[in-house]
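Undergrad: Turn this into a model:
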Amino acid sequence: MEPVEINAGTWYLRALRDDNRVTDVPALTELGIADPAGFVVSAAAGWIDDDRFTWAVCEPTTGELMSLIVVAADPASLSGYARPGQRHTLDDAIPVITRFVEGALGIPLD
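TA: Predicted coordinates:
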């Protein structure tokens, strides 16, 4: 599956990026990801394999990653990580992702 971008009102949810226009590597480093560039590559592979879906929760005007949501398909789970001072972005995005994952992808999250 191709990554699905979601407009969640205040926040824009998109696939992770590390290219010449946008890089999430510094924000992922701040979240404690040991190999942030590798994490971006792994996240893209998860979408292709339909087994792990990853969203950057971003400020819509700048595209800056504020928090991160990862959904595993089997076993079904949702994990979220917020940069310091950005817990509210994660709290706002989790219900949106939960509805999408359960409704569109048919993955029950309890």
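Undergrad: Only C-alpha atoms from now on, for both contacts and neighbour counts.
TA: Noted.
Undergrad: Mind listing residues that contact the lengthiest strand in the chain?
TA: When the chain is parsed with DSSP state E, its longest strand is strand 65-73. Contacts to strand 65-73, defined as CA atoms under 8 Å, 6 or more residues apart in numbering, come from residues 24, 27, 50-59, 77-83, 86-87, 89-90, 94, 107.
Undergrad: Please provide the structure for the following sequence as well, for comparison with the first:
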Amino acid sequence: MEPIEINAGSWYLRALRADDRVDDRPALTAGGIEDPGHVARRTAQWAADEHYSWAVCEPTTGELLAEVGLTLDGDSAVLTGWARPGHDAALDAALTTVARFGESGLGLTVSPG
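TA: Okay, the predicted model is just below:
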């Protein structure tokens, strides 16, 4: 499946990026994810319908504050996420929104990870 953008109220959810316009890798590093292949792996997981992930962003700057994801297993999915220090509110809102999207939009049974 192609990545889907979601509006989560005060937060904007989009696919992770590392291109000439947006590079999430510095924010990922600030969040403790130091693997330089993280964005490429998440992109491949979308394409393979294995794991759908979203960068939880501040809408005016596009800065990544957290990441949420659904790891698929048949008709169910496990919901996970993490936030950069000080951005738990963004994570909480995104977790609720992605769980609702997984259940209503994708027809999955979503459980917390």
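Undergrad: and the longest strand of structure 1, which stretch of structure 2?
TA: Using TM-score structural alignment, strand 65-73 of structure 1 corresponds to residues 64-72 of structure 2.
Undergrad: ditto for stretch 2-22 of structure 1
TA: Matched against structure 2 by TM-score structural alignment, stretch 2-22 of structure 1 falls on residues 2-22.
Undergrad: Now do the end-to-end distance for that stretch.
TA: One end of stretch 2-22 of structure 2 sits 18 Å from the other (CA to CA, to the nearest Å).
Undergrad: Can you list the residue ranges for helices in structure 1?
TA: For structure 1, applying DSSP state H gives helices covering 25-30, 36-49, 87-103.
Undergrad: The last one vs structure 2, average offset?
TA: So that's helix 87-103 of structure 1. Here the mean offset of helix 87-103 of structure 1 against structure 2 after fitting is 0.7 Å, by mean CA distance after the TM-score superposition for structure 1.
Undergrad: what do you get for the first one?
TA: Mean deviation of helix 25-30 of structure 1 relative to structure 2 after superposition (mean CA distance after the TM-score superposition for structure 1): 0.8 Å.
Undergrad: what packs against that helix?
TA: helix 36-49 (3 or more CA pairs under 8 Å, 6 or more residues apart in numbering; DSSP states H and E).
Undergrad: could you give the angle of the helix it packs on to strand 65-73?
TA: Counting by axes from the mean of the first three to the mean of the last three CA atoms, to 10 degrees, helix 36-49 of structure 1 points 40 degrees away from the direction of strand 65-73.
Undergrad: what's in contact with helix 36-49 of structure 1?
TA: Taking CA under 8 Å, 6+ apart as the rule, helix 36-49 of structure 1 contacts 1-3, 15-18, 24-26, 28-29, 33, 52-54.
Undergrad: try 10 Å
TA: 1-4, 15-18, 23-30, 33, 50-55, 70-73 (CA atoms under 10 Å, 6 or more residues apart in numbering).
Undergrad: mind checking the end-to-end distance for stretch 23-42 of structure 1?
TA: One end of stretch 23-42 of structure 1 sits 15 Å from the other (CA to CA).
Undergrad: Narrow the contacts of strand 65-73 of structure 1 to those that are buried.
TA: 24, 27, 50-59, 78, 80-83, 89-90, 94, 107 (16 or more other CA atoms under 10 Å).
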